[in-house]
Every structure is written in structure tokens, then in C-alpha cells.
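A.B. asks: Okay, sequence plus prediction incoming.
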Amino acid sequence: MQVSVETTSQIERRITVQVPAAEVDEAVAARLQETAKRVRLNGFRQGKIPMAVVRQRYGKDVRNEVVGELMRQHYVRAITEQSLNPAGYPSIEPKVDQSGKDLEFVATLEIYPEIELASIDGTEIERPQADITDADIDQMIETLRTQRAEFQPVERAAETGDQVKIDFQGFLGDEPFEGGSAEGHELELGSNRFIPGFEEQLAGAKAGDDKTITVTFPEDYQAEHLAGQEATFKVKVHEVSAKALPEVDADFIKEFGVEDGDADKFRAEVKANMEREVKQAVQNRVKQQALDALQKANEVTVPQALIDQETDGLKRQAAQQFGLGDDFDVSQLPNELFADQARTRVKVGLLLAEVIKQNELDASDDEVRARAEELATQYQQPEQVVDQYMKNDELKNQIKSAVLEDKAVDKLLDQAQVKDVSMSYEQVLQAAQQSQEAADEEESEESDAKA
């Protein structure tokens, strides 16, 4: 086997491989012998078909099959001999494929980039610090009450926060438009589910009222024939209902897993959940800042094959999230929706892998189990969840990857200047959300610049 490697770009290689004709012909002859023993042809007993007939009938297909196998085998040998680390699958194309001549083929592949990791030394990173106060717990309990609120009919004018049951029909001029009508629709005023201005004009309405509402559809409205158009809605109000919050009694408390309905245990459980939420939010914000700094300090040429693989994974996640079913063809989802996120994920993954490699990081079974136990605290039977994590290789590897990622981030934080900043519970959550939104926006701008 003769191999030559051409560097066509920073991460692309073009390998030309020659396989001796004798090796190919010998493999084809052996496969034809196997074929002759098992095929059936009218007029011949099985295993007694003349080789000339077998070659004439099956020779082309057998050669194609053998050549395909040989190209794959010699490709693997070639990249092993040349110490190439492919990112994804190659494109393999035969160049010379004739009986009696050396087989020649070309494999084009992307390789993992060589990364000379730059330090994030001197980067300033804010680490939020927050204590959960009694007022925070009270507010969370009010939120939980609101989530379980029920609407009860009232004999008064509708206010923001009330629910109205309405019939409505929309008109452009004097003509009703498709999709602009409904009967018995329940709408919470202030939910901003309808066109801007619609809900506000229902404030003050009572059961039995007829209202005429005029609104203008936003310029970016999804239905193009309505975008920017002024519309009139004729509305019939059937019922006004006010939100009734449940009492924080034993029955309410039991809904959250506190079986004896004890109020002090309930508050302790709420606080523990909030502390876990704050801890996760702080970790996410600090990690995001470290990863942002890592990306800014290091330019990496990202293999398209890895981006394509990540894009496909994101598509499958989206399909599951929206309940599209296991048989949904994810190729129907446009790549453009996921490409930016995929590129960033791959780039971060490559950089973190280099941090892990350079620092010789690893995660022991004890560390993996400890993380599994931490994750399992949110379930009713944590022991069973931990057992499931540790016995399932795929789940266990996912947890191990998360532990290694956190260790890599800790190494980055050792290089940075970490400053603790006091915040309230709400401020911590908002800061984490803003950090993620800023990262998403920067990711989009970076992609636009490259485009």
C-alpha cells in the first residue's frame, strides 16, 4: 500500500492510497469462490456452477463490494500510519478501479485542529453571592400559590389579572378575516397573549357587555396579510372571573411532597430548593464567563463535520422537546436554526478537551457517584435514580463528562480574577439569565461576521 497526504487547509487532508492489483484480484477471486458455493442458478446444482458463469453473472457486483471494503480497510490503515485524527467521516472516491491495475482512491477528511491553548490570565469574573431570606421564601410560596390559582366568577368589572370568557370576531374594514374569531375563549387580562392593546381595552368590561376593540397588528406579525393592518374586533363578554389563591394549609403543602403537611418542613424544603437553584445559577454564570473568556482568547478552526453532527443532535433534542415523536424526520428542520449554537458548542468542547488534556484531569467513580447523588436529590426515590445512573454506561459517561467539564472550568478560574458580588436571590437568577442571553447574542453576532 502506498500513501500520500496533501494538506489542503488547516484542518483538511487529502489522502491518496494505492492498493496492489494482486491484493484486489486475490480478494475478488476469494469472494467469487464463496459466492459460487451459496448461489443457486437454474440448470446447475448448488456448488457446481462453473466459475466462468459465476464471474459473468456476479463479477461486477462482487468486485464493487470487495473494492468498497478494501478502501475502508486501507483508509483506516492509512490514517493510523499517518497519525491523523479524523473529525467525522471521510469522502472516499475511487480514481483507478480496473482489473489487473492497482486500485487507487482518494479520501478527503477533516482532522481535529491542533490547539495551542492561550491563558485567560487576568480575566475578571464576577461570582454572585446570595443568602435566601424569609422574604424570599414568602415570595416563592406566593409564586407557588399563584401557579395553583383557580378562577372563580365575580359580579364586577374586569381588572388586570382577571380572566374573561369571550366570543370575538375580527374584521379588516367590513370583511371578517380567517382565524380572527372564537367562541367561549378564556383570556387572562395582562397575559399579553393577544395583539397589543386588545387586553387593555377589555379592562372595565362586565359579563353581558358588547365591546368593539380596534388594534393594529405588529409589523412583524407572523401572518403577513395581517402585519401592520388595523383591525376591529367585535367582542361579547360572557363571564368575568377573579383569581383565587389556595390557602397554605396541609392539603396545599402535601402537593409538594411534605406528607405530614407541616408548615416548617415545607418552608425548609422550599428554602432548600431555592438554595439549589441559586447554586446552579451561580455555577452557570461563573462558567459562562470563564467559557466566554476561553473562546475570546483562542481562535479555533472548527471542523464542519463536527458542526454537522452537533446540529443533528440539536435537531433531535428540539424534536423531543416539542413532542414531535421518535419517527419525525429531523432533516425537515432547517440547519440554519441550529448552526450557530452547534458551532459554539463544538468550539467550546474542543477547547475544554484541550484544558482537560493539558491538566491531565480525570473523574473517579466516587466523584461520578457524588454528582449522581446530587442530581438525584430532586427525585422522590434518589437511591434508585443513583443506581440507574451508575449502571447505565451512557448516563454514567454523561455525568463523568460534566464532572470533567467543571474541573476544567475550575482550572480556568485559577487563571482569572474572581470577585464575589453580593446579590439578592432574584438578582442572582436575573444575572444568570442575562449572562446566557448575552452569550447567545454574541454567538449570533460572531456567526454573522463570519458569514
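C.D. replies: Cool, got the structure.
A.B. asks: From now on I want contacts and neighbour counts done on CA atoms only, so please keep to that.
C.D. replies: Will do.
A.B. asks: contacting residues for Glu69?
C.D. replies: Glu69 makes contact with no residue, according to CA atoms under 8 Å, 6 or more residues apart in numbering.
A.B. asks: Could you confirm it falls within a helix?
C.D. replies: Yes. Assessed with DSSP: H, G, I helix; E, B strand; the rest coil, Glu69 lies in a helix.
A.B. asks: Distance check, it against Arg13.
C.D. replies: Distance, Glu69 to Arg13, by CA to CA, to the nearest Å: 21 Å.
A.B. asks: same thing with Ala342?
C.D. replies: Ala342 is 23 Å from Arg13, by CA to CA.
A.B. asks: Ser447 too?
C.D. replies: Note on Ser447: its distance to Arg13, by CA to CA, is 25 Å.
A.B. asks: One more to weigh against that first structure:
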Amino acid sequence: MQVIETLAEGLKRELKIIVPAADLEARANERLAEVKDKVRINGFRPGKVPTAHVKKMYGKSIMAEIVNEIVRDRPATILSERGEKSATQPEIAMTEDEAEADKILSGGADLEFTVAYEIIPAIELKPVDGIKVTREVVDISEEEVNEQVLKIAENARSYEKKEGAAENGDRVTMDYLGKVDGVAFDGGKDEDAELVLGSGRFIPGFEEQLVGLKAGDEKVITVTFPEEYPAKNLAGKEATFDITVKEVAAPAAVEINDELAQKLGLESADKLKEIVRGQIESQYGNVTRQKVKRQILDQLDEMYKFEAPSKLVDAEFENIWRQINTDLAQSGKTFEDEDTTEEEARTEYRTLAERRVRLGLVLSEIGEKAGIDVTEEEMQRALYAQLQQFPGQEREIINFFRNTPGASASLRAPIFEEKVMDKLISEINVTDKTVSKEELLADDEDGDDKPVKKSAKKKAKAEEASTEGEEAAPKKKAAPKKKAAAEGDAE
């Protein structure tokens, strides 16, 4: 076998691989000898079929198998021997001329094919002890815990049936039917729907027209759907709703006590407060970690400047660009509305894609050199978390990760990245700084995906790329919205 390098420009490589016909013939003869003893052909005893006859019947199919094996397996071996890693799956090209292909399969010509790929650049790791970050932490007050517990208590409060007119704060049970231009629309009907007046759950103007109604009352109300309403067929439209009030109930007093906790499945009010405090700590902790991570990535970005494989950058850019255009379409906005142009946005997001790919390669190298790995148990936990996000689609999700090449990387990558971050945080200079929750949660424009302008960020302010290529996970099916005043949701 002969390997000839025909291209070596930057990270791009192209190899021409030649397998002599004699080598193919030798492998085919070995395979034919194996087949000869197993094949069953009428008129011949087992193992006594002449080799020439076996070759005549199965020669081309056996040669095709050998060619496929060589084309499939040899490139990886060759790259390993060259000490190279391909950034993406190498592109294989071979003759498409039927006459030439037939000649190869007949053993009359050498097999020639090319392998084109981009290498992952060699990364020389630098000391990280010069990285300095500020870790913002929040002291959680008893007042904040009590505020959250009060909200939980309000959501769990009971209601007592009352006589008389409904007031703000009362819960109304009703049937309704929504119409546009006198025609009922899908999702605009519900029975025994419950609505707490003043909650703001339904579209503007709906709840206010229920104030003053009492059980047994019927009323037709008129509202206008917001211009930005998700259902495009209803956005900006005037609609009427036929309302029948079935019950009015007044809210009971809110009390934070052991009885409330037990209603929520906990043993005591103290346990409820403990859990709420833990949830708040977790929420703030996630924000703190993301800010620390952002600082680390920004400094790594300054430390490592090298050419990123263009195909990886192209793929990352396409992911970002697809999300950006989806978001703009859903919001009904344009690039001009975001104070930019499509050309400027493309340039900015291309820069972001390059940064993500470069940092992903750096983190991957750091993790590999440190011997960081993702355990099977961690992968199973990640898969279980995915299943919890898509109730009712468990089998579909499992089959997706089982049958989609590379899909498991979307589970592995974030775990691996967080473990690399843990290692970096243990080695760099971290200074804790106590801040208010307002400071912690404030947008950190300077820390965003540089150099993307705020006007063009929106959802592409997504997290940095993971260290592995990802396959898109199966999309979550649209959950049925709470039935309310329009298409299942007038909220």
C-alpha cells in the first residue's frame, strides 16, 4: 500500500492511497479459500468446489467486501501512524467510473482513493496559575427565604366557596368558549377552568371583566390578543368569549406552619425553609459558577491563539445561525430591529463560533492530559435527566442515543467540560467577593461572548461550546398548554 500526501496547507490534508491489484488479489484468494470449504453448490460435494468456480461466482462480491473494508478502516490507521487526529470524519473519494470500478473488482487494476481531512492542531498547554477570577457569592437572608416560602404558601393556599360577586384574589371556576369573527377556534374552549383573578395568567383584559360576576352568571366578554401572541392566527385579533361562571371561591388565610409543610409532603415548616434555602443557594451557585467559568474562558481565549479547523467552525456557526434566525422569526423581529445588519451579525457570530471551537479544543486537551474521563454512571445519570425532560418519550429518547452516531457526545461533553472546570478552579487564583443578589444577577455585558455586540446577542449568548461535537437531541414535543382563553393558553 502506498500513501502519498497531495495536500498540506494549514490544517488541511489530502492523501492519495494506492492498494496494488496484486495485494487485493492476494486478500481475495485468502477469502476465497475460506469460502471454498463452506459454500454449498449443486453438483459438488462440500469442500470440493473448484476455486476457479467459486471465484467466478463470488469473486466480485468478495473483492467488493475487501475494498469496502480497506476504505472504511485504513484511513484511521494511516492517520494514527502519521500522529494526526482528524477534526471531523475524513472525506473519502474514489472512482465513480463504472468501467474502472469493474476493473478493480475483477482484480485488473489498483485501488486508488483519496482521503481529505483537517487535522486538530497541536496544542501546547500553558500554566494556569496566572489566571485570576473573582467568585461572587451572596449571603442569603432569612427575609429572602421567608419571601419564597410565602410565595409557596400562596400557591398552595386553599379556597372556600362564597356567595356574591367575585373580587380580585378570588378563584373563579368557569366554562368558556372563544370566537374570532363569530367562529370558535381550536383551543379556545374549556370547562371547569379555574382562574385566580388578578393573577395575570390570561391575556390582558380577560380577568378584569370577570370581577363582579357570581356563580350562575353568564357574560360575553371582548378582548384583543397581543400583537406578539405566539399563535400567529390570533395575534392582534379581537375575540369574544362566552363565559359561564360555575363557582366563586375566596382565598383562605395564608399561614406558614407545619400543616402547610405536611400538605407539601414535608414534616415541618423548618424543613420547608431548609429546602427553600437550599434551592436559593443552588440557583445563586449556578449563576456564580457561570460567571467564574466565563472569566476563565475569557482568559484562556487570550492565552491560546491558533487556527481552528474550518469544518468545526462552519458546523458551530450553522448551529448558532439557525438558532438566531429561529428566534428572530418567533419574535417577528429583524436584524435591523436588533440594531445590526445580517452581514454584521454573520461576522460576529462567525467570530463567536471560532472562539467556541478553539476553547473546546483547549479544554479537551487539558482534560485529556489530566486523565479526566466521564464514567458510565455519570452518563447514565445524564441520560436519566434527559428522560425526565421528555415525559412520555422515554423510548424515543433511548433509541435516539442508542442509534444516532455521535449522539452520546451531547451527554458526555457537558459533564467532561464541568470536570475540566473543576480542575482549573482548583488550580487558579480565586478570590471570593460578597455581593448583593442584584449585583450577582445583573447582566455582565463585558463578560459575554466577545466580541458579539449586545444588539446581536439574544439567545446566541448561549454557553460556550462543549468540548465534543454534538448531535442535536430530539426536540421536546410541544406540551399541551393550560387551557385558557385561546388555543389552550390565554396567558
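C.D. replies: Structure received. For clarity, every value in this text was computed on a predicted model and none was experimentally measured.
A.B. asks: Now do the helices in the stretch 51-200 of the second structure.
C.D. replies: Secondary structure of the stretch 51-200 of the second structure by DSSP state H, counting those that start in this stretch: the helices cover 51-81, 98-105, 142-155.
A.B. asks: Give me the contact list for stretch 399-418 of the first structure.
C.D. replies: If you take CA under 8 Å, 6+ apart as the criterion, stretch 399-418 of the first structure is touched by 119-127, 287, 290-291, 352, 355-356, 361-363, 367-368, 371-372.
A.B. asks: go again using 7 Å as the cut-off
C.D. replies: Outside stretch 399-418 of the first structure, the residues within contact range by CA atoms under 7 Å, 6 or more residues apart in numbering are 120-127, 287, 290, 352, 355-356, 361-363, 368.
A.B. asks: Can you report how many residues lie near the aligned partner of Ile17 of the second structure in the first structure?
C.D. replies: Aligning on TM-score structural alignment places Ile17 of the second structure opposite Val17 in the first structure. The local packing of Val17 of the first structure (other CA atoms under 10 Å) involves 22 other residues.
A.B. asks: Pro303 of the first structure now?
C.D. replies: The burial count for Pro303 of the first structure: 22, using other CA under 10 Å.
A.B. asks: which bit of the first structure covers the helix or strand harbouring Asn399 of the second structure?
C.D. replies: Following DSSP states H and E, one finds Asn399 of the second structure within helix 394-403. No residues of the first structure are matched to helix 394-403 of the second structure when aligned by TM-score structural alignment.
A.B. asks: now that helix, how far from the centre of its chain.
C.D. replies: Remark: helix 394-403 of the second structure is offset 15 Å from the chain centroid, using CA atoms, centre = their mean, to the nearest Å.
A.B. asks: Put together TSV for the helices of the stretch 51-200 of the second structure, with distance to Arg322 of the second structure on each row.
C.D. replies: Formatted as TSV, the helices of the stretch 51-200 of the second structure follow (distance: least, CA to CA, whole Å):
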stretch	distance to Arg322 of the second structure
helix 51-81	32
helix 98-105	39
helix 142-155	38
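A.B. asks: can you tell me which of the ones you listed comes nearest to Ala235 of the second structure?
C.D. replies: Ranking the helices of the stretch 51-200 of the second structure by proximity to Ala235 of the second structure (CA to CA) places helix 142-155 first, at 29.7 Å.
A.B. asks: Give me the residues contacting that closest one.
C.D. replies: With contact meaning CA under 7 Å, 6+ apart, helix 142-155 of the second structure is reached by Val254, Ile256, Lys273, Val276, Arg277.
A.B. asks: Apart from its neighbours in sequence, what residue is nearest Ala269 of the second structure?
C.D. replies: For Ala269 of the second structure, ignoring the flanking residues on the chain, the nearest one in space by CA to CA, 6 or more residues apart in numbering is Asp258 at 4.7 Å.
A.B. asks: what residue of the first structure takes the place of that neighbour?
C.D. replies: With TM-score structural alignment as the criterion, Asp258 of the second structure lines up with Ala250 in the first structure.
A.B. asks: could you point out the longest helix in the second structure?
C.D. replies: When the second structure is parsed with DSSP state H, its longest helix is helix 269-303.
A.B. asks: packing partners for that helix?
C.D. replies: Using 3 or more CA pairs under 7 Å, 6 or more residues apart in numbering; DSSP states H and E, the elements in contact with helix 269-303 of the second structure are strand 132-137, helix 142-155, helix 258-263.
A.B. asks: buried stuff in it?
C.D. replies: Residues of helix 269-303 of the second structure classed as buried by neighbour count (16 or more other CA atoms under 10 Å): 269, 272-273, 276-277, 281, 284-285, 287-289, 291-298, 300-301.
A.B. asks: so which of the helices of the stretch 51-200 of the second structure comes closest to Ala409 of the second structure?
C.D. replies: Taking the helices of the stretch 51-200 of the second structure one by one with CA to CA, helix 51-81 is closest: 19.5 Å.
A.B. asks: mean deviation of that closest one from the first structure?
C.D. replies: Aligned to the first structure and superposed, helix 51-81 of the second structure gives a mean residue distance of 1.8 Å (mean CA distance after the TM-score superposition for the first structure).
A.B. asks: so that helix versus helix 98-105, what angle?
C.D. replies: Angle, helix 51-81 of the second structure to helix 98-105, by axes from the mean of the first three to the mean of the last three CA atoms, to 10 degrees: 100 degrees.
A.B. asks: mind listing what's buried in helix 51-81 of the second structure?
C.D. replies: Result for helix 51-81 of the second structure [16+ other CA under 10 Å]: buried residues 51, 54-55, 59-60, 62-64, 66-67, 71, 75-76, 79.
A.B. asks: How about stretch 429-445 of the first structure?
C.D. replies: By neighbour count on 16+ other CA under 10 Å, the buried set for stretch 429-445 of the first structure is Leu429, Ala431, Ala432, Ser435, Gln436, Ala439, Glu443.
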